[in-house]
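>>> Predicted model, plus sequence, below.
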Amino acid sequence: MENRSAPIVLLTDFGCKDPFVGMMKGVIAGIAPGSAVIDLTHDIRPQDVFQGAFALYRSASYFPKGTVFCAVVDPGVGTNRNAVAIQTQNFTFVGPDNGLLWPAAAADGIFDTVTLNHHGYFLDTISNTFHGRDLFAPVAAHIHLGVDPVLMGTPLNRPVVLDIPTPEPAGDALILTVLDEDRFGNLTLNITPASFNTHCKSDFFLEIGGICITDVYDTYGDAPDNTPFLLGGSSGYMEIAVKNGSAALNLEASIMDRLRLQRGSV
């Protein structure tokens, strides 16, 4: 799957205050000079594997064939959790085996999963607290140069699975889950516009935190100020938003909160 013009894409929970991301890029530049490195995000909430997994899942398909994704949200760093490379139809995913890579990799069709244990592709010294720099970045750089991940370790038959929650039927209602919260406070729900329209053919109300949401708009600008509403978001899922405000703050809601979508009137 070698494509030297395809980028290495980084996703972490490191933020930009500390030098961690810069060091990873330095390692990549030393092994694969001139490689394109794209920062998908470094603002995943600390240790929030699910948020990182969803960000990778919703983003991977926008990158060219041959892209190497190096993702590090790794609360188990230094423990006996596996380090893995997953080859899919179009991409390679490198990171900890804690479910972070699974949704995006599974969506693209998994070919091979390898436990990374060939130390010749790591840095000479491996810290117990920074595998992003010492293990995952060098592996991603070598894969970008054309090294087959199969040569970097041993087959892994049972990687850690992390599934994106699906709506749960509850009589005439659906129990939904908040999948993401963006910097504007918009809340992504685990229901697509098509599934929403199928379930709510006429009136509906969405219950969350003691508040009922009853309105759907096509754009943020169509809605009144400071009132929660629903719309189809760019991720392909429905969102709760507040024009000129924050749905997350307004509703005191966050990732993995559950809410009830009910047919009919309040």
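Structure received. Residues are numbered from 1 along each chain as shown.
>>> C-alpha from now on. contacts and neighbour counts both.
OK.
>>> so Tyr57 sits right up against Ala104, yeah?
Yes. Judged on Cα atoms under 8 Å, Tyr57 makes contact with Ala104 at a distance of 4.0 Å.
>>> can you list residues touching both of the two?
Shared contacts of Tyr57 and Ala104 (Cα atoms under 8 Å, 6 or more residues apart in numbering): none.
>>> where exactly do the strands run in the stretch 101-250 of the chain?
Secondary structure of the stretch 101-250 of the chain (DSSP state E, counting those that start in this stretch): strands located at 110-116, 153-155, 168-170, 173-181, 187-189, 204-208, 211-213, 228-232, 238-242.
>>> so how far is the third one from its chain's centroid?
Just to be clear, that refers to strand 168-170. With Cα atoms, centre = their mean, to the nearest Å as the basis, strand 168-170 stands 25 Å off its chain's centre.
>>> before we move on, what about the longest one?
Here the centre of mass of C-alpha atoms in strand 173-181, compared against the chain's by Cα atoms, centre = their mean, lies 16 Å away.
>>> outside of that strand, which residues touch it?
Residues outside strand 173-181 that contact it (Cα under 8 Å, 6+ apart): 51, 54, 165-169, 187-191, 248, 254-263.
>>> Narrow the residues you listed to those that are buried.
Buried residues within the contacts of strand 173-181, defined by neighbour count using 16 or more other Cα atoms under 10 Å: 51, 54, 167, 187-191, 248, 254-256, 258-263.
>>> if I pick Ala85, what's in contact with it?
Ala85 neighbours (Cα under 8 Å, 6+ apart): 92-95, 113-116, 149.
>>> I'd like those written out as CSV, with neighbour count and distance to Phe204 added.
Converted to CSV, those look like this (neighbours: other Cα atoms under 10 Å; distance: Cα to Cα, whole Å):
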residue, neighbour count, distance to Phe204
Thr92, 28, 42
Phe93, 28, 40
Val94, 29, 42
Gly95, 28, 41
Thr113, 24, 44
Val114, 22, 47
Thr115, 22, 48
Leu116, 26, 49
Pro149, 24, 49
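>>> then this one, side by side with the first:
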Amino acid sequence: MITLASDFGTPYPAAMKGVLCRRTDARLVDVAHDFPRQDVRAAAFWLREVLPYFPPAVHLVVVDPGVGTDRNALVVRAGDHALVGPDNGVLLPAARRLAGDGRLETSVVDESRLEPVEPAGGSFGPSATALSSGGDAGDGDNGGDREGPASATFHGRDVFAPAAGDVHEAGLEALADLEWLASLESDPVDCRLPDPTLEDDRATGEVLVVDDFGNAITNLPGDVLAGHDRIVANGEPVPVGETFAAVPVGQRLATVGSHGYVELDVNRGRGDEAFGLEAGDRVVLEPPADDAG
């Protein structure tokens, strides 16, 4: 199995799938292609929460604001899983969770030795001749044929997808046999999700992500709500509920999400708008004054 995750929207993931289908017969499963654009931290959070539910697989991840720069392309072995993607931190939170008590094995992709997948017909876009003469892209010398280096703006198709397909076909125990893999000479870039500050009567954290429902998901552990039927969030009292329906439709509440973190929500509404929050904003939770002490 190969999973795919990106911030591409459509139709770019289809090109990666096309490359994979020419490289392997693996089952392809989409995780998401609508991560917030170029938001490495949001993608890292969701991957950490989602990928552990998969059986052993190769996970192809492309949230890559630095595409075409000198950042590395990585293959990270984590237990029975492998993650393929850019060296910008997006892989590591999920890799650590997948590895459990085991160690990570991180290799760098030598793109010059990675066999490319040529598109059918060999055309990679209109040739210089076609553009200058107004002729068809297939007329004369096809200067648009793709040979040599990958596209500087689409490593998902030209680097990561071929690498993921080859990793799947080789198997985790034979990664050392892949001639285009080399040792990483430095530590990979990490994306450590921030830790909250927990005090006796105050918990300070931040919004990690806002999901499609508008739930503001914080980095505060759910047990900070234990024993409370209401809480003060950024100075505003709100009820604590086990479910969204614990309050009437349209009312705000604090809950513990399926991921185990405190969320600030609205029953059938958008918590981010009601609380005036977005990713990165500070959140302070305190007991009501009559509960303190």
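Happy to help now that I have it. Worth saying up front: this structure is predicted, and the values here are computed from it rather than measured.
>>> re earlier: go through the strands of the stretch 101-250 of structure 1 and pick out the most buried.
By mean neighbour count, with neighbours taken as mean count of other Cα atoms under 10 Å, strand 187-189 ranks first of the strands of the stretch 101-250 of structure 1 at a mean of 28.
>>> What span of structure 2 is that strand aligned with?
Structural correspondence for strand 187-189 of structure 1: residues 216-218 of structure 2, per TM-score structural alignment.
>>> closest to Phe14 of structure 1 out of the strands of the stretch 101-250 of structure 1?
Among the strands of the stretch 101-250 of structure 1, the nearest to Phe14 of structure 1 by Cα to Cα is strand 173-181 (17.8 Å).
>>> and the angle from the closest one to strand 204-208?
60 degrees (axes from the mean of the first three to the mean of the last three Cα atoms, to 10 degrees).
>>> what angle separates strand 173-181 of structure 1 from strand 238-242?
Using the same axes, to 10 degrees: strand 173-181 of structure 1 against strand 238-242 is 70 degrees.
>>> Report the mean distance between strand 173-181 of structure 1 and its aligned residues in structure 2.
By mean Cα distance after the TM-score superposition for structure 1, the fitted strand 173-181 of structure 1 averages 1.2 Å away from its aligned residues in structure 2.
>>> what's the counterpart of Glu49 of structure 2 in structure 1?
In structure 1, the residue matched to Glu49 of structure 2 (TM-score structural alignment) is Arg58.
>>> Go ahead and measure how far the helix or strand harbouring its match is from the middle of the chain.
Here Arg58 of structure 1 sits within helix 49-59, counting by DSSP states H and E. Relative to its parent chain, helix 49-59 of structure 1 has a centroid offset of 1 Å by Cα atoms, centre = their mean.
>>> repeat for stretch 3-16 of structure 2
12 Å.
>>> again with stretch 137-146 of structure 1
Its chain's C-alpha centre and that of stretch 137-146 of structure 1 lie 21 Å apart, by Cα atoms, centre = their mean.
>>> in structure 2, what residues pair with that stretch?
Taking TM-score structural alignment, stretch 137-146 of structure 1 hits residues 161-170 over in structure 2.
>>> mean deviation of that stretch from structure 1?
By mean Cα distance after the TM-score superposition for structure 1, the fitted stretch 161-170 of structure 2 averages 0.8 Å away from its aligned residues in structure 1.
>>> List the contacts of that stretch.
For stretch 161-170 of structure 2, the external contacting residues (Cα under 8 Å, 6+ apart) are 1-2, 16-17, 19-20, 23-24, 26, 57-60, 84, 109, 114-117, 175, 178.
>>> buried sites along it?
161-168.
>>> And the helices in structure 1, which stretches?
20-31, 49-59, 102-108, 131, 137-144, 193-199, 247-251 (DSSP state H).
>>> and Ser234 of structure 1, which of those helices is closest to it?
Closest of the helices of structure 1 to Ser234 of structure 1 is helix 49-59, at 9.7 Å (criterion: Cα to Cα).
>>> What angle do strand 173-181 and that closest one make with each other?
Orientation of helix 49-59 of structure 1 against strand 173-181 (the same axes, to 10 degrees) gives an angle of 90 degrees.
>>> In helix 49-59 of structure 1, which residues are buried?
Going by neighbour count (16+ other Cα under 10 Å), the buried part of helix 49-59 of structure 1 is 49-57.
>>> Considering the contacts of Ala85 of structure 1, which are maintained in structure 2?
Conservation of the contacts of Ala85 of structure 1 in structure 2, assessed by both residues aligned by TM-score structural alignment, their matches' Cα atoms under 8 Å: retained contacts are 92-95, 113-116.
>>> Select, out of the strands of the stretch 101-250 of structure 1, the one closest to Asn128 of structure 1.
Taking Cα to Cα, strand 110-116 is the member of the strands of the stretch 101-250 of structure 1 nearest to Asn128 of structure 1, at 15.4 Å.
>>> now the strands of the stretch 101-250 of structure 1 as CSV including distance to Cys16 of structure 1?
Formatted as CSV, the strands of the stretch 101-250 of structure 1 follow (distance: least, Cα to Cα, whole Å):
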stretch, distance to Cys16 of structure 1
strand 110-116, 27
strand 153-155, 31
strand 168-170, 38
strand 173-181, 19
strand 187-189, 24
strand 204-208, 33
strand 211-213, 36
strand 228-232, 31
strand 238-242, 27
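>>> Of those, which is nearest Ile44 of structure 1?
Proximity to Ile44 of structure 1 (Cα to Cα) singles out strand 173-181 among these, at 10.4 Å.
>>> The match of strand 187-189 of structure 1 vs structure 1, average distance?
Mean deviation for stretch 216-218 of structure 2: 1.1 Å (mean Cα distance after the TM-score superposition for structure 1).
>>> So what touches that stretch?
205-211, 257, 261-265, 271-272, 277-279, 283.
>>> Let's see that with 10 Å instead.
With Cα atoms under 10 Å, 6 or more residues apart in numbering as the test, stretch 216-218 of structure 2 has contacts from 196, 204-211, 254-257, 259-266, 270-273, 275-283.
>>> Centre of the chain to that stretch, how far?
Centroid displacement of stretch 216-218 of structure 2 relative to its chain, using Cα atoms, centre = their mean, is 17 Å.
>>> returning to what we had before: can you tell me the closest non-neighbouring residue to the match of Glu49 of structure 2?
The spatially closest residue to Arg58 of structure 1, leaving aside those adjacent along the chain, is Ser235, at 6.4 Å (Cα to Cα, 6 or more residues apart in numbering).
>>> what does Lys243 of structure 1 give?
In this structure, Lys243 of structure 1 finds its nearest non-sequential neighbour in Asp225, 5.0 Å apart by Cα to Cα, 6+ apart.
>>> what does Ile44 of structure 1 align to in structure 2?
That one, Ile44 of structure 1, aligns with Phe35 by TM-score structural alignment.
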